[in-house]
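*Asks:* A structural model of the following input is requested.
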Amino acid sequence: MSKNKGRKDQQWFDEKYSEGKAIVITGGRRLNFTGSLKIERFNNLESINLKKLKIAYLEISKCSQLNITNLSELTKLTSLSVSGCPKLITLNCLSNGLTSLELSGCYRLNNIDLSKFTKLQSLYLRGYQNLTTLDCSSTEKLISLKISDCVQLIKITNLPKSSKLQSLFVIDCPKLTTLDYSTNALTSLEISGCTKLKDIISLSKAPKLTSLSIIDCPNITKLDCSSNERLTELEVSDLTKLNCSNTSIKILSVNLCPNLETLDCSNNNKLVNLDISNCSKLEFLDCSNSKLPSLDINNCKFLLKEYEQDSIKSKMFKYPPDLKIIEKRITKNLIIVGRTGGGKSTLSNVITESDVFEESGSSISVTKNFQKKNFEWNGKSFNVVDTIGVGDTKLSTKKVLYKVLDGIFSIPEGISQILFVIDGRFTAEEAKIFNMLKGSIFDIFEIGILDYVTIVRTKFSNFKNKDKCEADKKQLHNENENIANIVRSCRDVIYVDNPPTNIQIIDEEDEETVITNKKIRDRSRKIILDYLDKACQVDYFRLKTWDQIRKPIAEYLESNCEDVPPELEKNKEVETLIKITESFCTIT
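*Replies:* Presented below is the predicted three-dimensional model:
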C-alpha cells in the first residue's frame, strides 16, 4: 500500500468513525485496509469489531469509553498497541503472527492468554491492574519484556523458556515475589520498585549482561555480579553487600546505599570512577587492580581508620598502590545545572581543568548520570557535580529523581553554590528552564536558596571587559519582567567564554586555534574561581538521609504518577520533583 493511499484510508476512517460509539468493519473486495491504522481520541467509542482486514499495525489510544475490542479475525496483524483506555475490559486478539504487543493504562483489562502469541518478540505491559501471574511458557521468541505498574502481579513464570530474551524491565510491581530471569541472551536487566522481591536468581545465568539496575527494592540487600565480565553499567540502592569484581564497569556510584558495609569492585581495569561518599557504614572495600586515579573516603569513618592505622597491610581496605586517597577536608561543593547542550559539561571541564566531562553541543544529553570531580584552587578543596541536562525527556520521572538524589548524596556535606549555565542571550526558553529548575531543584532547599544560585553566561566574547559585562547585566535587568525577576533573584551573573579545544587538527591554523582557545578557557577559569572563592557560603544545604526519604518518595510516586498524556509529561515530572523535594529537605 502506498503512503498516499494509507493517509487517505486513515482520513476516511477518522471522518466516519471518530464521533461514533461503535466501529464494526468486515473487510472484503470493496472495503479493506492494509498497512497501519490508528484509533486515537475517539472519545465516544465503546466497542471495536474489526474482521478480515489486512492491517499489520494497529494502534488504539486514549479512547476513554472503550469497553470491548474484538480483533480475532485480523490474521495479518503483527503489531498491536493499546494505551490509555481505562474502561477496556475485553480484548480479543488471536493473531498467530503478532510480534509486538503493548498494553498500557488499561486498568480493568481481563487477563490475556499469551499462549496464542508464539511469535511474540516484544511485550510491554503497564498499569495492568488485574494481572497476578504472567506465564511466558509460549513466548520462546521473546526478545524484549517490559512490565510496569502492575500492582497485583505476584509472579512471572517460565521466563527462562524465552531463550532469546535480551531486555527485561520490571518496574513498580510491589507484590512481585518471584522472578527467574536466567537466560543466556539477556543483556539488559532493570528491577525497580519491587518492594517484596527478596532475592534474584544468580546472575551467572546471564553471562552476556551489560546493563543492570536494581533500585528501590529494599529487601534485596546483597548482590553478586562478579561473574558478569561484560557488565559496563550498574545502578543500585539499599544494598549492604555488593560484589561487582571482575566486571567492566567504568563508573560506579553507590550513594543510594547508605547502609553498605561490604564492597568488592576489584580486578576491573575499566573502573575509573568510584563514588562512596554517602556510605558512612562501609567497613570493607576492595578496589585493587582497578584504574581508579583517586578515591574520596572523607565520609567513610571505618576506611579512614584503616587507612590511617596501616594502609599498606590493611585487609579491610585494599586499593591500587598509586591511588590518591582523599581524606578529611573542608570542601566547597558546586552543582552545575542547565539546558541540554548548553555548556554545563564544558564549564565543568574548564573549572576542574580537565577533560573528564563529556562535551557536546547536541540537544541530546550525553550526561546520563551525575559526574563529579574534586580539585583544588588557592589551597581550597572543591567538588564539581555535573548534572543531567534539562530537556532530556527519555528518562522517567522516577529515574530523573533518583539520578538527582544520587548526585546530591555524592556530596553529603551539602551544596555550596549552584551554577545555572546559559550559552547565549537569556531567552524565554532559558527563563522557562530556570523556572523548571527552580521548582524541581532550587526550591528543595526552601528559604534563601537563590542567594546560592549564580547565572553563568558562556560564549560571551567580551568577558574580560568589565564595562561590557556590566552593560549586558544591566540590559538583563531591563528585559521582560520574567527574565528580569530571575536575574534579580540570583546572587549574580558571571561572564565567561569556553571555546572548544577538542577540535580535529588538520593544519597549523587549527593548532593555533586550539592554543588560543585554551588561553581563553584559562582566563575564564580564573574569573569564575576567583568569584566562587568569595561567593561560596559557609553553610550547606542538603537533603535528609536516603533512609528517611526512600519510602515516602516511593509512596508518592505510586499515588501521584498515573498515566498522563505525553504533552504533559514534562510538567508532571517537574510537579513530582517539586512536591517530593519540598517535603524532605533541611538547612544545616
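*Asks:* switch to C-alpha atoms for all contacts and neighbour counts from now on
*Replies:* Fine.
*Asks:* What is the lengthiest helix in the chain packed up against?
*Replies:* Longest helix in the chain, counting residues (DSSP state H): helix 508-535. Under the contact criterion of 3 or more C-alpha pairs under 8 Å, 6 or more residues apart in numbering; DSSP states H and E, helix 508-535 touches helix 344-352.
*Asks:* Which helix or strand lies directly C-terminal to the helix it packs on?
*Replies:* As assigned by DSSP states H and E, the chain's next helix or strand after helix 344-352 is strand 371-377.
*Asks:* What are the buried residues along the next helix or strand after that following strand?
*Replies:* Once strand 371-377 ends, the next helix or strand along the chain (criterion: DSSP H and E) is strand 380-386. Of all the residues in strand 380-386, those buried under the rule 16 or more other C-alpha atoms under 10 Å are 382-386.
*Asks:* which among these gets closest to residue 410?
*Replies:* residue 385 (8.5 Å; C-alpha to C-alpha).
*Asks:* residues in contact with that closest one?
*Replies:* Residue 385 makes contact with 333-336, 348, 370-373, 407, according to C-alpha atoms under 8 Å, 6 or more residues apart in numbering.
*Asks:* all helices of the stretch 351-500 of the chain, in order?
*Replies:* Here the stretch 351-500 of the chain has its helices, by DSSP state H, counting those that start in this stretch, at 397-409, 428-440, 466-477, 481-489.
*Asks:* Run through who's touching the third one.
*Replies:* To tie it back to what came earlier, the one meant is helix 466-477. Outside helix 466-477, the residues that touch it by C-alpha under 8 Å, 6+ apart are 426, 462-463, 483-485, 487-488, 493, 495.
*Asks:* any idea which of those has the most stuff around it?
*Replies:* residue 495 (24 neighbours; other C-alpha atoms under 10 Å).
*Asks:* Now for residue 213, how many residues are close by?
*Replies:* Residue 213 has 16 neighbours, counted by other C-alpha under 10 Å.
*Asks:* so which strand or helix has it?
*Replies:* Using DSSP H and E, residue 213 maps to strand 211-215.
*Asks:* and for comparison, fold this next one:
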Amino acid sequence: DEVRIVVIGKTGVGKSATANSIIGEPYFTSRPGAASVTVNCEKKVVNILGKKVSIVDTPGIFDTRVSSETLEIEIRKCIAMTLPGPHAVLFVLNLNDRYTDNDYKVYKYFLEHFGDKILNYGIVVFTNADAIQRANQSLDNFLENSPETLKDVLKFFGNRKIAFNNIDKSQTRIQVQCLITIIDALKQGNHNDPYYEDKNFRRVDELLRKVMQGEEKHRKTEEQLDEAKLEIKKLNEYCRIRDEDLKALKLEWPRINAAKDLPQPENYCEKEDKSADT
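*Replies:* Below is the predicted model of the structure:
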C-alpha cells in the first residue's frame, strides 16, 4: 500500500517541521522564522505503519527571494514528483498566527493553478497544537472564533483537519496514525480517482518513462561498449606478447641460422662397434 503526500503553505508556518514529524526524522531543513528555508522541492520515501509513504516538501508561498514564475514551476514540479499524483495535499497553517488574507491567498493560489479538483485531496494541518493544549480546548472549539475565510477553507476541504505538535515528540506517533487514517478514508472516498492528477502530470509521466527507456538502452549500449573495450584490450595484449616473441626470435635468428652450418656430430658408438668386428 502506498501513500503520496505533498505539503504546502506560506513561508514560516512549519511545513518542513510537519514533514519531519510525519517521516520521523529531521530530513527536511527546518528552523523557526519568517524566511523560507525550502527553496526547491525535496522528497523522502519512508515506511510508516506498513505503508510506503512518499512525502514532498514545497517552497514557501510568498517567498520574496523567488519570482512568481519560478515558484509556479517549482510547485508544479513538486506535485509531479509524486507521479502519478498525490493522494493527499496538506495545507499547513500555524495556530499561533492570526489567520490573514495572505493565508487565504495561498488557498486561492492552489485553487487557481490546480483547479477545484485539488480540494478533494486537501487536508488542513494546524501546527503548534500546544496552543490548543494550553487553552485546554478541542481543535473545533479553538477554531470557533476563527475568521469566516478560514471556515470557508475548512468547508471546501470537507472539514478534514488535524493539529500537529512538532515539538513534543511523544505525540508524534499518534498524530501520524491519525493523519494516515484520514488519508486512508480520503482514498476510499475518492475510490474512482484515488489521487490527484491532470494531463500535465500524465505528459510528464510519459516523458519520464521515455527517459527511463532511453537510459536503459544507453545502459545496455554502455555494457556492450565495455565488453568491446575489454576484447580490444585482450587483443592488444595478445599482439604485444606476439610482437615481443617476434623480436626475441629475430635476435636469436643469427645464432639459430649459424647453428645450421655446423658439422653433424658423428655417431661414435657406431664407430666403436665396427672396430671391434675387425
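*Asks:* tm score of chain vs chain?
*Replies:* Overlay of the two chains. TM-score (TM-score structural alignment, normalised by the length of structure 2): 0.62; 198 aligned residues with a C-alpha RMSD of 2.8 Å.
*Asks:* Report the mean deviation for whichever helix or strand comes after the longest helix of structure 1 after fitting onto structure 2.
*Replies:* Going down the chain from helix 508-535 of structure 1, the next helix or strand is strand 541-543, by DSSP H and E. Mean deviation of strand 541-543 of structure 1 relative to structure 2 after superposition (mean C-alpha distance after the TM-score superposition for structure 1): 2.4 Å.
*Asks:* Next, the buried residues of the very next helix or strand once past strand 541-543 of structure 1.
*Replies:* The helix or strand immediately downstream of strand 541-543 of structure 1 is helix 546-560, counting by DSSP H and E. Residues of helix 546-560 of structure 1 classed as buried: 546, 549-550, 553-554, 557 (neighbour count, 16+ other C-alpha under 10 Å).
*Asks:* Same question for stretch 125-139 of structure 2.
*Replies:* For stretch 125-139 of structure 2, the neighbour count (16+ other C-alpha under 10 Å) marks 125-132, 139 as buried.
*Asks:* So which of these is the closest to residue 188 of structure 2?
*Replies:* Nearest to residue 188 of structure 2, judged by C-alpha to C-alpha, of these is residue 125 at 20.0 Å.
*Asks:* Please tell me I have it right and residue 522 of structure 1 contacts residue 349.
*Replies:* No - between residue 522 of structure 1 and residue 349 no contact is recorded; they are 10.8 Å apart, counting by C-alpha atoms under 8 Å.
*Asks:* okay, those two: which has more neighbours?
*Replies:* Neighbour totals were compared for residue 522 of structure 1 and residue 349, and residue 349 leads with 22 against 16 (other C-alpha under 10 Å).
*Asks:* so what secondary structure elements neighbour the following helix or strand past the strand holding residue 213 of structure 1?
*Replies:* As assigned by DSSP H and E, the chain's next helix or strand after strand 211-215 of structure 1 is strand 222-224. In terms of contacts (3+ C-alpha pairs under 8 Å, 6+ apart), strand 222-224 of structure 1 is packed against strand 241-243.
*Asks:* residues in structure 2 aligned with the strand it packs on?
*Replies:* Aligned using TM-score structural alignment, strand 241-243 of structure 1 spans no residues in structure 2.
*Asks:* repeat for stretch 214-225 of structure 1
*Replies:* Aligned by TM-score structural alignment, stretch 214-225 of structure 1 corresponds to no residues of structure 2.
*Asks:* Run the chain-centre distance for stretch 208-220 of structure 2.
*Replies:* Between the centre of stretch 208-220 of structure 2 and the centre of its chain there are 17 Å (C-alpha atoms, centre = their mean, to the nearest Å).
*Asks:* Deepest-packed of the helices of the stretch 351-500 of structure 1, please.
*Replies:* Ranked by mean neighbour count, the helices of the stretch 351-500 of structure 1 are led by helix 397-409 with a mean of 20 (mean count of other C-alpha atoms under 10 Å).
*Asks:* after superposition, how close is it to structure 2?
*Replies:* Per aligned residue, helix 397-409 of structure 1 averages 1.7 Å (mean C-alpha distance after the TM-score superposition for structure 1).
*Asks:* counting contacts, what elements does that helix pack onto?
*Replies:* Using 3+ C-alpha pairs under 8 Å, 6+ apart, the elements in contact with helix 397-409 of structure 1 are strand 541-543, helix 569-583.
*Asks:* residue range for the shortest one in structure 2?
*Replies:* Mapping strand 541-543 of structure 1 onto structure 2 (TM-score structural alignment) gives residues 196-198.
*Asks:* In structure 1, what residue corresponds to residue 122 of structure 2?
*Replies:* Going residue by residue (TM-score structural alignment), residue 122 of structure 2 aligns to residue 453.
*Asks:* ok, now which ones touch that match?
*Replies:* Contacts of residue 453 of structure 1 (C-alpha under 8 Å, 6+ apart): 417-420, 490-492.
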